[in-house]
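**Student:** the following comprises the amino acid sequence and a computationally predicted model.
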Amino acid sequence: MRTLLCVVCVLLASGAVAQAPDAGTLAGDAGVPTGELTKPPALLRQVEAAYPPDAAAQQLEGTVVMFIDISETGAVTNVEVTQPAGHGFDEAAVEAVKQFQFEPAEIDHVPAPVRIQYAYQFVFRAPEPPPEAAPDGGVQEPRGPVNFSGRALERGTRKPLVGAEVVLTELDRSTVTDSEGRFSFRGVPVGTHPVIVVLGNYDRFKTQETIEAGQETQATYYVQRRIFSQYETVVRSERERKEVTRTTLTVAEVQRVPGTQGDTLKVVQNLPGVARPAFNGGALVIRGTSPQESGVFLDGLRIPILYHFGGLTSVYNSDLLEAVDYLPGNFSAYYGDITGGVINVRSREPRTDRLHATVGLSVIESNAVVEGPLTDTLSFAIGGRRSYIDLVLKAVPFDDDSLQVAPRYYDAQAKLVWKPNSRHTFTLQGLTSRDRLALLLDQPADNDPSINGGLDVTTGFNQLRLRHQFREGKLTLDTHGLIGNTLLDFQVGERGLRIASTDLYLRPTVEYAFNDRVTVAGGLDVVANLAKVTASIQQPPREGEPPSPLVTEDLIHIDGDFTQYYPSAWAEVRWRPLENLLVVPGVRTESYVFTDQQEVKHTVNPRVAVRYALTEALTLKGGAGVYHSPPVQDEPSPGFGNPDLGAKRSLQYSVGAEWQARPEWFVGSEVFYNDLDDLIVRSSARVERDGESVPENLKNGGVGRIYGFELLIRRALTDRLFGWIAYTLSRSERRDAPGARWRKFDNDQTHVLTAIASYKLPRGWEVGARFRFASGNPTTPVLGAKRDDTTDVFIPYYGRVNSQRLPSFNQLDLRVDKNLVFDTWNLDLYLDLTNAYNNQSVEGVAYNYNYSQREFFKGLPILPVLGLKGAF
């Protein structure tokens, strides 16, 4: 008898998954750590376990599943049995695995420690007969041509099974599949022979093959994974983290979070520091700041819109993503022109093994992705999505024909990646997105006659991106270029606003690692927006200003061309004076140039982050920095705002700790404080511009403060379970003038709690739940109203701004998936149930025409979404 050893480990991930905030160090994105698993560990030396005598006497078999920690040198540092087999198999397997030697895994092309899952299989065989002696005294090997060969592939995905053992049990012969899943035998006797294929985490595959004289039998075996998933993850130890707080989500972890309909980007709203947006929309409210103060990036460059219709679904197909990085504050000098948080969406390269396709259908939209290689060095990916909400609503009868709704959206992505050699990578990417929402109002609103005739909103953008990455030795160069356009067309009756802009970006970066202790990085950012603006509309309300009837406001008419230009430069040093201490000082300079501006504005932003590993499991962290955000949207325009506005400033401080006793578990906590000044507020003064007196409209005169505590308890995806608990306690306040009372920001939420869990069951079932609780948003009470004789409407007068709160929010979302796995493709059927116990959230207050009566207006009731997703 002898042991049948599964010689290849099954990774808990073969994609890039950040196990904790700020995973990975700077790599190809020069300033944006990717944390990519560029090389999995490979088994160099195996030791065969002794078959336990008692088990052999009873002809027992077993499989021992274990976690193996592999160091950056390839040595086995720890073995932990997770699925014991008993009968002495566990002890024998552990003793053998401790003597294994691996070729180290690499994260971003650098050796790094990882944790893998390994299944050691014991298969009983009868004692072998004495081998036939060869003429030279050695052992006689089978002779003759190859007459039995084939491939072993994963059922449902067709991934090659590397290291699977193919056994001819009656002949006591076996072989191991290569990197393409191929195997072959020579001189197999004619006849029918039992065949088994075994590999850790896969069901044992059994069949029979008939060997005929003079012919080669070829077979393809589709082997079923015990817990099927399109995605795999790797639980890895971290080499270095340079941000104070960074959380990375991967497609593998979040494709099935309940309430998100499989949209990876929507899961960001469930992380610490992110408030719940109104109507569960797409606004990103990070640490109490307004959505305009945070930045959304795709591969390091800004994208103007992240979600369709403010939150239905994101504008970038989740199947083309690698991961999403979330930085709530104290981020490095790589990012600028924002005082809130950062969302960086990382797209992945197209697959190069073969042609792949994914098609998804639900009750609101359909989408598809096709990708694969064109040549040995060139690969492509194409994705698209189209909603059919407008088609569904047309089939629904309305009692009142005065309101007709026709919303629709679409987006598309195309990507080409060319790698002529190991040093150069060229990427060409095109994006497009378009939304339209039309409402027909036959009757004007009761308390505002100016709102009539209908509403028509169109938003969208197009982008063409070119990127070149160069890596050689210690030097990395990364250059991005972008040209695009953005459209906002908003029409309400005879009033409207249309902004059509041309967007230009250039971002070269460089990184050089002098040694293991010192790395320097820096770069330039050049952004230009050339806009054509046509407007005939009232002044929109600002943050903290309760709405009033628009009919009382004068129309502002604008028809002109405007330019906004933002050149910046940044540099930072990553210095490790001690093995367990990392210090990252950096600085960023920013300038702002606007049409009709009298003086160019400049800012300097020094920043520093410190991480200290107190023990192997416990890390202390802290950071401080200066952040500026330029005037945005209408703020620097002469008609609506003031082209001489300066940038808003935020002084950010944070301290915290991270505890990671096991690679799959992470606990992080942080206390933060943001001191804000030069906030933009309303002004009634007049100023001199081009020799004449004009309204100032806006000025830098407000101050603010944001402080709080964040907690994240997270379990990374393994075979069956993942999830997290996120809690934020915070307060965001501002003062609009010296001596004025402090008031709450519009987006202040004292408590935000999110709990998410997903578990994979046998037979392809998966269940998940998400529970959310959040304090209600601030609201300003109406104390009364008086009738305006000139317009015949009632004008409200308000109490103290944001002095009351709406009722708190709580909601449970559920999701059930059923995976159907076929030989060459797989199908996921799902039910995503939003607001499972039908608790409609309070989103605001509505008043009658004279403000004498009020009622809450509420969000959506229970919403079931059925869908399916097929892939091959």
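**Tutor:** Done, it's in. Since we're looking at a predicted model, the values are computed, not measured.

**Student:** from here on, just use CA atoms for contacts and neighbour counts.
**Tutor:** Will do.

**Student:** now do the strands in the stretch 651-800 of the chain.
**Tutor:** Taking DSSP state E, counting those that start in this stretch as the criterion, the stretch 651-800 of the chain carries its strands at 665-689, 692-715, 721-735, 743-744, 751-760, 765-774, 778-779, 782-788, 793-798.

**Student:** export the ones you listed to TSV and tack on mean neighbour count and distance to L477?
**Tutor:** Conversion of those to TSV gives the following (neighbours: other CA atoms under 10 Å; distance: least, CA to CA, whole Å):
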stretch	mean neighbour count	distance to L477
strand 665-689	18	33
strand 692-715	19	34
strand 721-735	21	36
strand 743-744	21	44
strand 751-760	21	39
strand 765-774	20	42
strand 778-779	22	47
strand 782-788	14	57
strand 793-798	18	56
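
**Student:** just send those strands back as JSON lines, with distance to A617 too.
**Tutor:** What follows is those, written out as JSON lines (distance: least, CA to CA, whole Å):
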{"stretch": "strand 665-689", "distance to A617": "10"}
{"stretch": "strand 692-715", "distance to A617": "14"}
{"stretch": "strand 721-735", "distance to A617": "19"}
{"stretch": "strand 743-744", "distance to A617": "38"}
{"stretch": "strand 751-760", "distance to A617": "24"}
{"stretch": "strand 765-774", "distance to A617": "28"}
{"stretch": "strand 778-779", "distance to A617": "40"}
{"stretch": "strand 782-788", "distance to A617": "53"}
{"stretch": "strand 793-798", "distance to A617": "53"}
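
**Student:** L645 is nearest to which of these?
**Tutor:** With CA to CA as the measure, strand 692-715 is the member of the strands of the stretch 651-800 of the chain nearest L645 (6.2 Å).

**Student:** ok, structure two:
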Amino acid sequence: MTSRTGRRDQWRVGGELSLISAGALAEGPGPLKGTWLVGARRSYFDAIIRAASLDLVLVPRYGDAQLRWESGDGRWMAIAFGSDDLLTLVHDPSAASAAGFDTSNVKSLSYTSRFARLGVRYRAVSGATSFEAMPSLGVDDVNARANQNDIDKGLHRTTLPLSLRARVSTPAAGGTLSAGLDGGWQRHSYDIINTPPPTRLDPAPTMVIHRSLARWAADAGAWIEQSWFVGGERFEIRPGLRGDHFGLSDHWTLDPRIVVTEHLADDITLSQSVGRYHEPPLITDLDPIFGDRVMLGSSATQAAATVKTILGDDKELSATVYYQDLRQLPVDALTGATPISANGGEESGGLLGVSRELVDSQFGSYSFREAIGRGTAYGVELIARRNLGAWTGWIAYAYARSYRTNPTRGDDAHPYVLDQPHSLTIVGTTELGRWRLGGRLRYTTGNPYTPVAGAYQKSSGDWVAVDGPLLSQRLPDFFQLDLRVDRGWLRPWGTLNLYIDIQNVVNRHNPEGVTYNKDYTRLSYTNGLPIFPSIGVEYIP
């Protein structure tokens, strides 16, 4: 994430107001001939959804703010920023399920994610040598609460990260040598009250148990990279090496990498890269119910090649092919899951399975996992940009496949829950007199999910789903067309922009999850946003 430098001539205040959110931005001169920049934004999308009675289960509300100062010579910069995001359940508690997971007798559910960071950057340049260092501290706070069957459940996790990053670049050995350090300390605290995930000691837990965890972990990393230009700067060779120590797993890693770039012609560039990468484990895999255990991080070997050409001043084409070999992936080592029977386990697919992959590092433990999984990913990405008269736009297409193997399920590979083979995006804008018209069209293959093959009824009368083939079916394809019309008025006191956004113009019902009836004989889809218009105004001083 980057932020821009504020303007130093005089104080200016601008803002934006729309049907979805409101924000304000102020910038002006600061000490040491520097600049201040302060901004804040708050959405009220949750209120709009409630008022419109849209068929959504969870409604979001987000807010963020930043304060930035930079010295006039650019050597010093300080920044503070943070966010406050909330998801709230608005689904009818009398309904049995929604969005592919059980909501029966759920009286309330809320998920709050907050973070704050304070950092200072120092930058110095002496001739061809540059140095940069940035210490920072912060807090991450995740709080999830629910009441189901009149029983309070929840998770509260707080992380206090203290970090330092530094790098230096200088001419050496006939090229440029760069090296850096990054790392820090984190205090993890974990407080959970829920029915714990199945373990080998208790494969079918039923009691709500309270447990907590507090742990310090120190991570340290160092890297070095050398760059050489040969053949009259037509070729660049950039080998590198990175070493890390991950505190949660007490694991040392050493990763070699290399990038080679060739300028084949004045307007054609070919770049190839091969490298090894490691990722630390998640604190959420160290649920105290699992006992004192060591969880290793995952690793990946990646290779990619990109060819890019710029044709004149108005055309650009690029193509990238890549391959990844993934090892030591965390996978569910005990239970299988369907979208209903296990409330969206990682191999269920559907809305909750996908959501888990996206927020796994924040939300907490869902299952007992071990770093024994394997995976592969490969694909090709094509991008074309073009300016033609009053029109400007670009087209991007990707063919991408991603597979996972869980040894506890066998040696067969199955699609990853985020596997979407085809993805197409078309963006274009044009001038219509004093107005500007823009549009975006998106198409993607539907995500895979594990279907329910059948069900049986227990003596209690409850129905239990039986898994079908793992991730063998897909949601219908996603298609959405968005349009935007805007116009600006330039005045001595600033610029006033008026815009109208319409999301999902064709009002397509894009499925995001599956829902079954009580005995699993009928499937229905939970859809995303319908057509959603918004109007807003922006003032730029």
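**Tutor:** Nice, I can see it. These figures come from a predicted structure and were not determined experimentally.

**Student:** so after superposing, what's the score?
**Tutor:** Laid over one another, the chains give 0.85 as their TM-score (TM-score structural alignment, normalised by the length of structure 2), with 496 aligned residues with a CA RMSD of 2.8 Å.

**Student:** on that earlier part again, Q208 of structure 1 is nearest to which of the strands of the stretch 651-800 of structure 1?
**Tutor:** Per CA to CA, nearest to Q208 of structure 1 of these: strand 765-774, 30.1 Å.

**Student:** which other helices and strands contact that closest one?
**Tutor:** In terms of contacts (3 or more CA pairs under 8 Å, 6 or more residues apart in numbering; DSSP states H and E), strand 765-774 of structure 1 is packed against strand 751-760, strand 809-821.

**Student:** could you tell me where the helix or strand immediately after the last one in the chain falls in structure 2?
**Tutor:** Next in sequence after strand 809-821 of structure 1, counting helices and strands by DSSP states H and E, comes strand 826-834. Residues 495-503 of structure 2 are matched to strand 826-834 of structure 1 when aligned by TM-score structural alignment.

**Student:** quick one: average offset of the matching stretch versus structure 1, please.
**Tutor:** Mean deviation of stretch 495-503 of structure 2 relative to structure 1 after superposition (mean CA distance after the TM-score superposition for structure 1): 0.8 Å.

**Student:** what's the neighbour count on the counterpart of S18 of structure 2 in structure 1?
**Tutor:** Mapped onto structure 1 by TM-score structural alignment, S18 of structure 2 lines up with S362. S362 of structure 1: 18 surrounding residues under other CA atoms under 10 Å.

**Student:** report the contact partners of the closest residue to S362 of structure 1 other than its chain neighbours.
**Tutor:** Nearest non-adjacent residue to S362 of structure 1, counting by CA to CA, 6 or more residues apart in numbering: G867, 4.0 Å away. Going by CA atoms under 8 Å, 6 or more residues apart in numbering, G867 of structure 1 touches 360-363, 829-831.

**Student:** from the chain's centre, how far out does the strand or helix carrying P171 of structure 2 sit?
**Tutor:** Using DSSP H and E, P171 of structure 2 falls within strand 151-172. Counting by CA atoms, centre = their mean, to the nearest Å, strand 151-172 of structure 2 is centred 16 Å from the centre of its parent chain.

**Student:** in the helix or strand just after that strand, what's buried?
**Tutor:** Next along the chain after strand 151-172 of structure 2, taking DSSP H and E as the criterion, comes strand 175-194. Residues 175-186, 188-194 are the ones in strand 175-194 of structure 2 that count as buried (16 or more other CA atoms under 10 Å).

**Student:** equivalent analysis for stretch 89-101 of structure 2, please.
**Tutor:** Buried residues in stretch 89-101 of structure 2 (16+ other CA under 10 Å): 89-91, 93, 96-101.

**Student:** ditto for stretch 279-293 of structure 2
**Tutor:** Residues of stretch 279-293 of structure 2 classed as buried: 280-290 (neighbour count, 16+ other CA under 10 Å).

**Student:** quote the end-to-end distance of it.
**Tutor:** From its first residue to its last, stretch 279-293 of structure 2 covers 18 Å (CA to CA, to the nearest Å).

**Student:** helices along the stretch 201-350 of structure 2, start to end?
**Tutor:** If DSSP state H, counting those that start in this stretch is used as the criterion, the helices of the stretch 201-350 of structure 2 fall at 350-363.

**Student:** can you show me the strands along it?
**Tutor:** Ranges of strands in the stretch 201-350 of structure 2, per DSSP E, counting those that start in this stretch, are 209-230, 235-246, 251-265, 268-279, 298-311, 315-332.
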